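Trainee: here is a sequence with its predicted model. Questions after.
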Amino acid sequence: MKKVLISFVLLIILTAGHDVSANNDCTSYRGTSKIWWDGAELTKGQIGKLSIQKDTSLFKLEGEKKVHSRTLKAGEQYRIYSFKPGLLSVGGGYFVARDAKVTYQTPSKAKLAGADCVHNRFENHGPQIHNTIAMTGATGYAPDGTPLMYVLLQGEPAKLVVMNLKTNAVWDEHFLTADTSAWGLTVDQDQKAWIGGTPSGNLYQYNPAQKSLKKIGKANPGGTSIHDLEIADGVVYGSTSPDGSLFKYTAADGFKHLGQVQTGKSLARSLAWNEAADTLFTGVGAKADLIAWNMKTGKRTSILPEKYKTETSVYDLDEEEGYLFARMETSKKILVFDSESYQFIKELPAGSRGVSPSGDKKALYYTHNYKLQKYDLSSGKTTAISGTLKGTEAVSLDLVNFSTDGKDQRVVGLLGNSGTFFTYHPNWTSPKVEKLNLPMQPIPIYNIGSGIDGKILSNGFVSGKTTEYNPQENVTEEKIKIGQAESMAVLKGTLYMGIYPGALLYKYNGENADHYVKPTPLSSIGNGQDRIVAMTAISSLDTILMGTSPKNGEIGGSISSYHIPSNKLSVRRNVIPGHSVVSITSHGNYAYAGTSIFSNNTSQSSVSAQFFRFPVSNVQGQIEKISLPLVNPRMIHSLTTASNGVIWGLSDGNLFSYNPQNKQTKTLNIVSATSGRFKNGNVVVGSDGMIYGNVEKVIFRVNPSTMEKTIYKGPPASNLIVAPDGKMYFSSGAELWSIR
């Protein structure tokens, strides 16, 4: 327990002039970090203060019995946090009798309301999106031979769910506490499952004998995603991005970084092992290549025919019976190679992510056109199995024994990302398709925006589910099923969304109140672009302006405009050569934009991000670069315009302003360093005229006149926006929050 002596020295009362209305509007307290009452701070949870008039006992309660602790002396003062009949609590379980020996005082309602604003600055509106998104699957067996399917669910956090394939019931489940997704999954000969997490880059091991999940640790210092895992001679190999590297792990030696697979390739996507050739095959991107890496000699050989190197990546690899099967991205093809001679044999039209093992060493299975296909290894012929997979393709394929005598061996595959799976026995006429009884998960919010009628939209990572939060009713409803929304803007009552992949522009007017309304597609940016990262609405011109980043394998983003009445799209590619355009705003006759040096450009380390403007009515017009007092900025990841026409932006953790009238700039460091390549921070102008933002999960407030900075302590924050009613919202993992 801490004693608080109340000083009678005159203090500047920071709360002078504040007025909290009946609905407890906290706007005027956003720049206040402490509330002062009678010369001392009004702390969190404090409801009053105690002045000792005569020496009195401080005690704890044991049932009805008062156990004396010490004597409080006349003249001392203490904070009060709660009370009971005849008793006052000074915290820590200690009490004082409320009698003539003490004086109890309470602050005014305005002071208490102000303290509530300061100490409870953020309001949690809870998870907004729930879904079952199965990223990948693999099969194994419990110690008693029960067939199991391991399914990795996206969520906040991600989850490993182990399903009993005989009963379609959850057998076990564990959170991947450091990750929101996971791509890499394989099962070793001891039936232990190995998992690669995203975005932590952690390796996990699951032991079905103990029903335990162990986090092994971060695999590669420069990797955030483990895309594939392969077990070879007791060694775990993994492929990562964005460093395009491989690692290996053993319990005895730990992790060893093997380096980048191919110079300039940031994505090491897939792995397969051929024991006879001591070769680890690695599929990379972007653009695609297939590397045969001899683990004994260290020699690396590119074996992908030239005509396939324009593909994005080699998405999946499987080695079976001396053949290597390489699933290409983005075309629906599987390439077949001799895995010892590396000779290319043929291509197969295929929709599945890979192929199954070959149980009889004669044939294996894959899927295409929503049908199961049987591939004969000796003849190279494919036979379609009757029946349909109900509009989905396999993302995992295995052979599973449903009986301990091995007589009931079936092909099992996870279909798509919705948790559907199939089983097929060679004696059946068609596969059996079922839904796994997987639990729903809170899904990480990828982006938020101001929707129609003052509602707040939350768009889910990968899933594309979009919900509307109604602040008046405190209710969230799922409204749209669409892709991942990189950007949003409202123009004259219509919501516009930039959807990934494909850099697609959609509109949604909200007139139909039914769930699952599909927005209207307007256009694709094309020109090698994949993400509409930035968007702003120009009401006077009925135009949406956009900044984009390219697909893997392409270099250089664009600025684009879409004129709504004429449905005319204008695209200007590589406006800043080799840069992506990741932020955009406007004022008067100009649009202002910022770039990121990350645009699949191998020379990105030698260039700086650019701040520029162009005529708001013509993306093909003259570009004017604007110099900023920043040292080698990597990205200008957010821009906004204040009411006085000053442009505010974020660049690598630095806040800056640019005044178009006098061309003067200001800068202020918010955080020392930033990570990522875009979508790492937002800057907005609050209803009180102050500048707010989030960067590296931190929320800040800056007075534009004095450049005085306040850092808020609160949940990790992303996607800060200002709603039409002036309230500010942000996302934290799967949850939507607001600043009071």
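Mentor: That came through fine.

Trainee: from here on, just use CA atoms for contacts and neighbour counts.
Mentor: Noted.

Trainee: how much space between the closest residue to S558 other than its chain neighbours and T548?
Mentor: Of all residues not flanking S558 in the chain, R573 sits nearest, at 4.3 Å (C-alpha to C-alpha, 6 or more residues apart in numbering). According to C-alpha to C-alpha, to the nearest Å, R573 and T548 sit 9 Å apart.

Trainee: try L505
Mentor: 11 Å.

Trainee: who touches both of these two?
Mentor: Common contacts of L505 and T548 (C-alpha atoms under 8 Å, 6 or more residues apart in numbering): I532.

Trainee: which helices and strands does the helix or strand containing L372 pack with?
Mentor: Taking DSSP states H and E as the definition, L372 sits inside strand 371-376. Contact here means 3 or more C-alpha pairs under 8 Å, 6 or more residues apart in numbering; DSSP states H and E; on that basis strand 371-376 packs against strand 363-368, strand 382-384.

Trainee: what comes into contact with the strand ranked longest in the chain?
Mentor: Across the chain, the longest stretch assigned as strand under DSSP state E is strand 529-538. Strand 529-538 is contacted by residues 486-491, 498-505, 543-551, 554, 557-558, 581-586, 679 when judged by C-alpha under 8 Å, 6+ apart.

Trainee: tell me which of those fall in strands.
Mentor: Counted as lying in strands by DSSP E, out of these, are 486-491, 498-500, 504-505, 543-550, 558, 581-586.

Trainee: report the buried members of these.
Mentor: 486-491, 498-500, 504-505, 543-550, 558, 581-586 (16 or more other C-alpha atoms under 10 Å).

Trainee: of the helices and strands packed on strand 371-376, give the one that comes closest to Y94.
Mentor: Proximity to Y94, assessed across the helices and strands packed on strand 371-376 by C-alpha to C-alpha, is greatest for strand 363-368 (69.2 Å).

Trainee: so which elements touch that closest one?
Mentor: Going by 3+ C-alpha pairs under 8 Å, 6+ apart, strand 363-368 lies up against strand 371-376, strand 394-401.

Trainee: just after the host helix or strand of V67, pick out the following helix or strand.
Mentor: Using DSSP H and E, V67 maps to strand 65-72. Note on strand 65-72: by DSSP H and E, the next helix or strand toward the C-terminus is strand 77-80.

Trainee: what is the end-to-end distance of stretch 148-160?
Mentor: Using C-alpha to C-alpha, the end-to-end distance of stretch 148-160 comes to 12 Å.

Trainee: for stretch 399-411, that is, sorry about that
Mentor: Chord length of stretch 399-411, first to last residue, is 5 Å (C-alpha to C-alpha).

Trainee: E511 falls within a strand, correct?
Mentor: No: looking at E511 with DSSP: H, G, I helix; E, B strand; the rest coil, it is coil, so not inside a strand.

Trainee: residues contacting it?
Mentor: Counting by C-alpha under 8 Å, 6+ apart, E511 touches no other residue.

Trainee: gap between it and T494?
Mentor: E511 is 10 Å from T494, by C-alpha to C-alpha.

Trainee: quick revisit: give the residues shared as contacts by R573 and T548.
Mentor: Overlap of the contact sets of R573 and T548 (by C-alpha under 8 Å, 6+ apart) consists of 557-559.

Trainee: okay, one more to line up with it:
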Amino acid sequence: MRGGLSVYDPSKGLLTRNKGAGQAENMTTIGNNLYLGIYPGAWIKKYDTTASWNDITNPALLFDDMDGSPFYQDRPFGMLADPALNRLYVGSVASSGKLNGAFTVYDLTTNQQITTVPDIVEHQSIIALTYKNNKVFGGSSVYGGIGSTPDPSVTEGKVFTWQTTGTNTLPVPQYVPVAGRKVISDLIVGPDGNIWGLAEGNSSTDPSRNLTADLFIFDPNHPDAAHTTIYTNKFSSGGNVSWQGGKMVVGNDGNVYVSIGGKLYAVDVNSPTKDAVVLVPTGVSLLASDKAGDLYYVKYETNLYKYDK
């Protein structure tokens, strides 16, 4: 939990190791600033990449008040930056033994929390966030903090919608994008302008799907089941996903790349069935890309690999 933050420069092949950032469950950026969601305690830190690292003032602590009453949050897996409004959105997993995740809006201009909404999706964690057309879309998991047992009446992960302008009325709009799936592990804006998502986790309706995952795509102007297309069993999956599952990025070539179930896939966005080709067959987790469009993933938990595009 005293993990560091290493920086790799692909143009120079240079690796810099910085100690003491903490265990970052996810990160996001605005300009030169990198924002880290730290476990335990759901601490949020800001690292100014143009300044020297010292682990006291850089990265600086933005806020750390979500671990106690009344929120009891621990793991910020959902991290999303909004450059237009200069805001940070955080989705989190509850503390040990608790189920109720939360959604936080933080104003980076005033350095104030605008709101924290506990249990925004009832008895679920918030682990994936993306943004389109003045809306934040969040993906949930039925699994809560360490040592908690899922609510038996809560069997499916959901997508919720939060308006970034205007007023939000609770409960916010939310729906089940894929019946039977327990975890919405990632959401991105796809190359077609729609929202792309991954649905996985043990299926409560069809055990034969436990080792697969689904791709779903919905219209950001109509986030509901009627405007969602599901590509069933599109990927392999470990089946035991709770908080951290598949990840997606849009490549410079316009296709979507997916790290899920230990494999790296390329998805042909022009294919009517969204055909997926396996690029790396084993050991893959997490996924990111650089400006050149090359892909980076973790292999066998501790090794950073580059896939040249």
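Mentor: Looks like it arrived, so ask away. Quick caveat: nothing in here was measured; it's all calculated off a predicted structure.

Trainee: quick one on the thing from earlier: would you list the helices and strands packed on strand 363-368 of the first structure in JSON lines and tack on distance to S239 of the first structure?
Mentor: JSON lines is the format used below for these (distance: least, C-alpha to C-alpha, whole Å):
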{"stretch": "strand 371-376", "distance to S239 of the first structure": "28"}
{"stretch": "strand 394-401", "distance to S239 of the first structure": "18"}
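
Trainee: okay, those strands, which one's buried deepest?
Mentor: Comparing those by mean neighbour count (mean count of other C-alpha atoms under 10 Å), strand 394-401 comes out on top with a mean of 24.

Trainee: what span of the second structure lines up against that strand?
Mentor: Alignment note (TM-score structural alignment): strand 394-401 of the first structure is unmatched in the second structure.

Trainee: mind giving me the packing neighbours of that strand?
Mentor: strand 134-141, strand 363-368, strand 409-415.

Trainee: now those strands in a markdown table, with distance to W183 of the first structure and mean neighbour count?
Mentor: Compiled in a markdown table, those are given as follows (distance: least, C-alpha to C-alpha, whole Å; neighbours: other C-alpha atoms under 10 Å):
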| stretch | distance to W183 of the first structure | mean neighbour count |
| --- | --- | --- |
| strand 134-141 | 6 | 24 |
| strand 363-368 | 19 | 24 |
| strand 409-415 | 14 | 26 |
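
Trainee: would you turn those into JSON lines with distance to F730 of the first structure?
Mentor: Shown next, in JSON lines, are these (distance: least, C-alpha to C-alpha, whole Å):
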{"stretch": "strand 134-141", "distance to F730 of the first structure": "26"}
{"stretch": "strand 363-368", "distance to F730 of the first structure": "41"}
{"stretch": "strand 409-415", "distance to F730 of the first structure": "34"}
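
Trainee: which of the ones you listed sits closest to S738 of the first structure?
Mentor: S738 of the first structure lies closest to strand 134-141 among these, at 30.1 Å (C-alpha to C-alpha).

Trainee: what's the counterpart of L14 of the second structure in the first structure?
Mentor: Aligning on TM-score structural alignment places L14 of the second structure opposite V475 in the first structure.

Trainee: excluding chain neighbours, what is closest to T28 of the second structure?
Mentor: That would be Y35: by C-alpha to C-alpha, 6+ apart, it lies 5.3 Å from T28 of the second structure.

Trainee: and what of F247 of the first structure?
Mentor: Closest to F247 of the first structure by C-alpha to C-alpha, 6+ apart is H257, at 4.6 Å.

Trainee: now do the same for that neighbour: its match in the second structure.
Mentor: With TM-score structural alignment as the criterion, H257 of the first structure has no equivalent in the second structure.

Trainee: so H257 of the first structure makes contact with L246?
Mentor: Yes: H257 of the first structure is in contact with L246 according to C-alpha atoms under 8 Å; the separation is 6.4 Å.

Trainee: ok, the two, which is more surrounded?
Mentor: Set side by side, H257 of the first structure and L246 show more neighbours around L246, with 26 against 15, by other C-alpha atoms under 10 Å.

Trainee: mind checking how far stretch 6-13 of the second structure is from the chain centre?
Mentor: The chain centre lies 24 Å from the centre of stretch 6-13 of the second structure; the measure is C-alpha atoms, centre = their mean, to the nearest Å.

Trainee: picking up where we left off before, which part of the second structure matches the longest strand of the first structure?
Mentor: Mapping strand 529-538 of the first structure onto the second structure (TM-score structural alignment) gives residues 73-82.

Trainee: what about that stretch, how far off from the first structure?
Mentor: Here the mean offset of stretch 73-82 of the second structure against the first structure after fitting is 0.7 Å, by mean C-alpha distance after the TM-score superposition for the first structure.

Trainee: for that stretch, buried residues please.
Mentor: Neighbour counts over stretch 73-82 of the second structure (16+ other C-alpha under 10 Å) mark 73-82 as buried.

Trainee: cool, stretch 181-194 of the second structure as well?
Mentor: Using 16+ other C-alpha under 10 Å as the burial criterion, the residues of stretch 181-194 of the second structure that qualify are 181-191, 194.

Trainee: columns distance to E200 of the second structure and secondary structure on top of those, output as a markdown table?
Mentor: Output for these, formatted as a markdown table (distance: C-alpha to C-alpha, whole Å; DSSP: H, G, I helix; E, B strand; the rest coil):
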| residue | distance to E200 of the second structure | secondary structure |
| --- | --- | --- |
| R181 | 5 | coil |
| K182 | 6 | coil |
| V183 | 5 | strand |
| I184 | 7 | strand |
| S185 | 7 | strand |
| D186 | 10 | strand |
| L187 | 12 | strand |
| I188 | 16 | strand |
| V189 | 19 | strand |
| G190 | 19 | coil |
| P191 | 22 | coil |
| N194 | 20 | coil |
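
Trainee: and the two most separated of these?
Mentor: Every pair of those checked by C-alpha to C-alpha; the farthest is K182 and P191, at 25.9 Å.

Trainee: quickly find the element holding the residue nearest to L198 of the second structure when sequence neighbours are not counted.
Mentor: Excluding the flanking residues, the one nearest L198 of the second structure by C-alpha to C-alpha, 6+ apart is L215, at 5.0 Å. Per DSSP H and E, L215 of the second structure falls inside strand 212-218.

Trainee: buried ones in the helix or strand just after that strand, by neighbour count?
Mentor: Once the chain leaves strand 212-218 of the second structure, the next helix or strand it forms, by DSSP H and E, is strand 228-236. Of the residues in strand 228-236 of the second structure, 228, 230-231, 233-236 count as buried by neighbour count, 16+ other C-alpha under 10 Å.

Trainee: give me the stretch of the second structure that the strand holding L372 of the first structure matches.
Mentor: Alignment note (TM-score structural alignment): strand 371-376 of the first structure is unmatched in the second structure.
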